[in-house]
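> Okay, here's the prediction I keep looking at, along with the sequence it came from:
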Amino acid sequence: MMDLFDKPPVDPQENAEREPRAPSEAQERLQLALDAGAIIGTWVWSVPDDRLTADERFAEAFGLCPQRCAAGICVKDAFASIHPDDRNHVTALMNASLQHGGAFRCEYRVLRSDGQYHWTEGSGRAELDAQGRAVRFPGVLLDIEARRAAEAERDRVTAMLHTFTSAVPGVVYAKDRQGRMLVANHGTTLLIGKPPSFYLGKTDLEFLEDERQARQIMQTDQRIMRQGRPEQVEERVDMPDGTEAIWLSNKAPLFDKQGVVIGLIGSSVDVTARKTTEAALQELNRELETRVDQAVAEREAAQAALRQSQKMEAVGQLTGGIAHDFNNLLAGISGSLDLIRLRLGQGRLADAERYLGVAQGAAQRAAALTHRLLAFSRRQNLMPVPTDVNALIRGLEDLVRRTVGPSITVKVDLSSTAVTCLVDPAQLENTLLNLCINARDALKGGGCMTISTCDQWLETGPGLDPELAAGRYFTLCVADDGTGMSPQVLAKAFEPFFTTKAVGAGTGLGLSMIYGFAKQSGGQVRIESVEGEGTRVYLQLPSQAVAATPVAEVAPILPEAMAARGETVLVVDDEPSVRMFVSEVLVSHGYRVMEAADSQSGLQLLRSDVHIDLLVTDIGLPGTLDGRQMADAGRLCRPALPVLFMTGFAQPHVLEDRPLETAMAVLTKPFALERFFHGINTLLGKTPESDDAPG
């Protein structure tokens, strides 16, 4: 028999060639859970290297450290919590599964942290490779303490029932075709309470005192003899002591040599005690079910209350962080404007340009903050295109080296295979730079940073987010050998506004933004870190079997090169300040402008005979139509009308479920004038390369 605790070392190459012949880990766990129910823990035992990983509930059931179980322990360490009287039985069943494959199921007692042994049931299945050697052993742990207690009580009551039944003699008798008693044993005499001379040769109607009861028995006997087949029936009989008993009778017709029914033979046993016990057990089961339902309801209510508390705590932290950062930025903007007003009143214009620069810088930082919040909430405007991630990294390599400084060695190890991902390249660049800056800060001025990529297949399970499907993913990893994170810091790494940096040194939105960007792009981000040893951050995006889109360099178009040719622009925005700003900028550059404050007013102008060359509209408009719906309705009568959408927050259906059509573009608020006029000139066909572009 195989010894669970003394296995020979496994050759790594041999171990690598072993492939289990079983479903995936998540599928196995799910099937076991469906078969068993009442799950209190799950485990996966890697047999070749004797490494058992388990979840927190398993660790609690075995009285073990959750962190150790998550990292992996020896099976021997887990077996130490099993009751000594049960270990040999568990070992024998587990060895049988390891040798031949197949299911493992065993009930045993486990010593929990409260110092008491509790009954549990382990259910699993050993997975064998092509050579029939065990490689993995996944399973689930079930709580059967209540069931074992109920079974013990039922066994006790059943034993009492058997004792009581054996003390009462059975009844055996035979009747003729007319129902007269022919022969009977001593048990019949005890049942009737009279000597045989009283009932032999008579029908039930003649010797039973209860006429209704006698007629029911005779009708049953006649039916059985008429149908010619045996039957088991329950009969209520008045006992000699005046009580009513329940008798279980097996009755069968008697045949002569020619197969003619000549009578009936029966045997009866008093099942009153058994019926009483069964009723008691049914009541006990109903009571247990009620108690279990109540316990489950209480646990779910407690979990819901905990989730609500955590949600409110997160909302409080989020709003507090936003208020803090925006107050700082607004202070810079409002203070600069106050100084400009003061200098204008004094006739001192020399400092106005400097104050304007401060206000504009604060406004840009505020815009960056909102973009990070949108990324964290997975609702930012992404422009995904098929992107060669390796090529993008190579293009940023020099910038990364200059950013982290000469004291940090930057190694780049890219996969040899060119892989395409459907992703917003600009956001991916920001993500990579954020990760590299975090790694630089963790290195504290010296060390090594590695940027690597690989293409891999991810299965469902611990390595893949439950919201994602198994498949091929391209992994970008940024690793450093710096300070690392403690488990407490690692658990909060993706929380918004959580930062270990000094006050004012960071917003705490970097990793949360990366998390939101990865999720919105159909991927995931994971962190592995050991305090004092370093950190590895994995960004995993789904691979695409399409060619990458080359990144075109777009030359900036300055406002001075954007003179209008008398075009008419309809501006629709419910925010007066934005509407005024956009309109005045357009008018100052020679455009004719019409304004509307809501979608209904804008749609009336679009459906009128007024000449309109371009529609500039916010997406989030009040009323029955949003900006996208208004533009679609307007294009029914103006099919070729160019549309520039402005948005500070785009609903997912605007861009994802209904892709932009020809001559449509999106501009995220706040925006620089260069980007605004670049969008207008592109939609109107006025680019620097155009023949009719202003000189």
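Perfect, I can see it now.
> okay, CA-based contacts and neighbour counts for the rest of this
Fine.
> so where's the longest helix in this protein?
In terms of residue count, the longest helix belonging to the chain (DSSP state H) is helix 272-346.
> helix or strand for Trp537, which one?
Wrong residue type there; residue 537 is Val, not Trp. When secondary structure is defined by DSSP states H and E, Val537 falls within strand 534-544.
> Check which helices and strands that strand sits against.
Under the contact criterion of 3 or more C-alpha pairs under 8 Å, 6 or more residues apart in numbering; DSSP states H and E, the helices and strands touching strand 534-544 comprise strand 420-423, strand 471-480, helix 510-520, strand 524-530.
> out of those, nearest to Pro196?
Nearest to Pro196 among the helices and strands packed on strand 534-544 is strand 471-480; the distance by C-alpha to C-alpha comes to 83.8 Å.
> contacts for the closest one?
Contact with strand 471-480 is made by 419, 421, 435-436, 439, 442-443, 447-459, 534-543, as judged by C-alpha atoms under 8 Å, 6 or more residues apart in numbering.
> buried ones in that strand?
Within strand 471-480, the residues that count as buried by 16 or more other C-alpha atoms under 10 Å are Arg472, Tyr473, Phe474, Thr475, Leu476, Cys477, Val478, Ala479, Asp480.
> Sort out which one of the residues you listed lies nearest Val578 for me.
The nearest member of those to Val578, counting by C-alpha to C-alpha, is Leu476 at 39.8 Å.
> A further structure is provided below for comparison with the first:
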Amino acid sequence: MGWFDRLQTFMTHGLYQLWRPEPVFLHVASDGLIAAAYFVIPFGILSFVRRRDGLEPGQRSAAISFAAFIVLCGFTHVVSILTVWYPFYVVEGWLKAATAAFAVMTAFRVLMVVPQLVVLPSPKKLQEEIDQHRVTLAELSAARAELALRVRATEDELYEAEQNFAQTDSLLEAVINSIPGLIYAKDLSGRVTMANQTTLEVIGKPWAAVQGRTDLEFLDDKQQAAIVMENDRRVLETDRVQEAEELVDHPTTGTRIFLSTKRPLRDTSGVVRGVVGMSLDITDRKRAEAQINQTSRVSAMGDMASALAHELNQPLGAISMYLEGVKIALQRDTPVHPALKPVELAREQSLRAGDIIRRLRAFVSGGDRIRQSESVAAVVDDACRLALLGSDDANIQTVIEHESRDIFAGMDKIEIQQVVVNLVRNAIESTSAQGRNTITIRTGRDAQSRACVSVEDAGSGFTDATRAILFEPFKSTKGTKGMGVGLSLSRTIVESHGGTIRGDTNPHIGSTFSFSLPLAPQEAAV
């Protein structure tokens, strides 16, 4: 018997229902509608799974299993319709077994994803969250708008502050650069970090040549630079304000004297970062003080010289007359007497001493001003003769060079002679000490068309004491050798008439002292 023949041994559902149309139609219609619904629902599930993003793998497999289970359920209802006419109970049983297996697997998977599904918010909850997010977004947008306004306002304030700072910096820079004193700052290594315009003008170099460099690197006089850096180092070591007088060579006006006040430079935390200082040019004040002191000294010396000249004038006159008598007596006895020449020289020296005394008294009284008819060259010739009279070295040779004999200075003849005598005698001492015998005296005009006199020796160069007299006239000359008071007095005389005196030295070659004087009024007019 075949499989289909065995099916004929079962009774159909129609027989159970006695083929009455009402129950048959009811079961067939219900199973058909259920099957149709079961066949449609999986399409919706699969469409949901395909379109829904963000599903977990477990959730996706559970949905597919559920769709398969529903499809199998739909087939069981189709088989139930067929069993109304055909007894496919074995097929129906196996189909239900497969459906049961899928049901168990689907139930297991559903139970696995239920905790995940439980935490999913409901549509109402989602709507509430969406509404809350919208409110939050609106508040965030408002906050962003307010923040943008504040940022814009802050940017405007910062821009205004920058402008104010720029104006303040410009004003501060203008004020610092307009101050006549030197203002500067240096780091711990002595490198310049700030300098005003006055400082750069005194140094004679641009900011690019000074920035980040030490005094030894940009100052030409290394001795001056070393002294300045030593004063800076003392400020850092003592951590206190220090004052010192410092020398700096000006490119046009020569060596200047500065009163420097320096103090430690600290940052906002109080740590010392360098030195800040201010220096004031006190050269003119020092010269004025020196002139006042020298004037007092000259006045006292003048009183004493006047008294001495008065006391010496009579003895020298008597000596001259006595020597004249001795000369006449010697010539009467023997026209060529051996003692005649010494007597003649002694009488000449006494006459010259008297002339010097008369000139000294004229100088003290303020008279005997240089005459237009007597040029600087003539005064220098006379002064050189007087200077050589007091020299013990007969081998000294003088070379006198005059640019012109038509140059007249606006200063007393006796004062010019005194300055020249001092310079020539100093040159004689320096030259003879080195075993040399040539001194060169020149007269002419300098670059400013002023009357100029220079005395060049062949000595060893002048000393620090002489340099101090030239560049620091306020220092005492007590205990100095060489010119000493003579050079200091010469400088006072020259500067009191608006002139300048300077000295250049070259070790082992010699020194050159020179002074310049304004021309006489009638000469300057020409």
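Looks like it arrived, so ask away. Just so you know, these numbers come straight off a predicted model, no measurement behind them.
> What does the TM-score come to for these two?
Superposed pair, TM-score by TM-score structural alignment, normalised by the length of structure 2: 0.34. Supporting alignment: 273 aligned residues with a C-alpha RMSD of 6.7 Å.
> still on that earlier bit, could you point out which of the helices and strands packed on strand 534-544 of structure 1 sits nearest Leu30 of structure 1?
Ranked by C-alpha to C-alpha, the member of those that lies closest to Leu30 of structure 1 is strand 471-480, at 19.3 Å.
> following the closest one, which helix or strand comes up?
helix 487-491.
> Can you spell out which helices and strands pack onto that next one?
Checked by 3+ C-alpha pairs under 8 Å, 6+ apart, helix 487-491 of structure 1 has no helix or strand packed alongside it.
> List only buried entries from the contacts of strand 471-480 of structure 1.
Of the members of these, the ones counted as buried by neighbours, 16+ other C-alpha under 10 Å, are 419, 421, 435-436, 439, 442-443, 447-455, 458-459, 534-543.
> related to what we said a few turns ago, of all the helices and strands packed on strand 534-544 of structure 1, which one is nearest Pro253 of structure 1?
strand 471-480 (69.0 Å).
> what helix or strand does the residue nearest to Asp187 of structure 2 when sequence neighbours are not counted sit in?
Take Asp187 of structure 2 and drop its neighbours on the chain: the residue closest to it by C-alpha to C-alpha, 6 or more residues apart in numbering is Gly274, 4.0 Å away. With the criterion set as DSSP H and E, the secondary-structure element containing Gly274 of structure 2 is strand 272-281.
> do Val455 of structure 2 as well
Going by DSSP H and E, Val455 of structure 2 is in strand 451-456.
> what's the offset of that strand from the middle of its chain?
Using C-alpha atoms, centre = their mean, to the nearest Å, the distance from the centre of strand 451-456 of structure 2 to the centre of the chain it belongs to is 43 Å.
> got the buried residues for the following helix or strand past that strand?
Going down the chain from strand 451-456 of structure 2, the next helix or strand is helix 464-471, by DSSP H and E. Judged by neighbour count (16+ other C-alpha under 10 Å), helix 464-471 of structure 2 contains these buried residues: Ala465, Thr466, Ile469, Leu470, Phe471.
> same question, stretch 426-444 of structure 2
426-432, 436-444.
> returning to that earlier point: what's the strand holding Val455 of structure 2 packed up against?
Applying 3+ C-alpha pairs under 8 Å, 6+ apart, one finds that strand 451-456 of structure 2 contacts helix 413-433, strand 438-445, strand 510-517.
> Now do the last one: which elements does it pack against?
Using 3+ C-alpha pairs under 8 Å, 6+ apart as the contact criterion, the elements in contact with strand 510-517 of structure 2 are strand 451-456, helix 485-496, strand 500-506.
> relative orientation of the first one and strand 438-445 in degrees?
Strand 451-456 of structure 2 and strand 438-445 meet at an angle of 170 degrees, taking axes from the mean of the first three to the mean of the last three C-alpha atoms, to 10 degrees as the criterion.
> any idea of the angle strand 451-456 of structure 2 forms with strand 500-506?
Angle of strand 451-456 of structure 2 versus strand 500-506, following the same axes, to 10 degrees, is 30 degrees.
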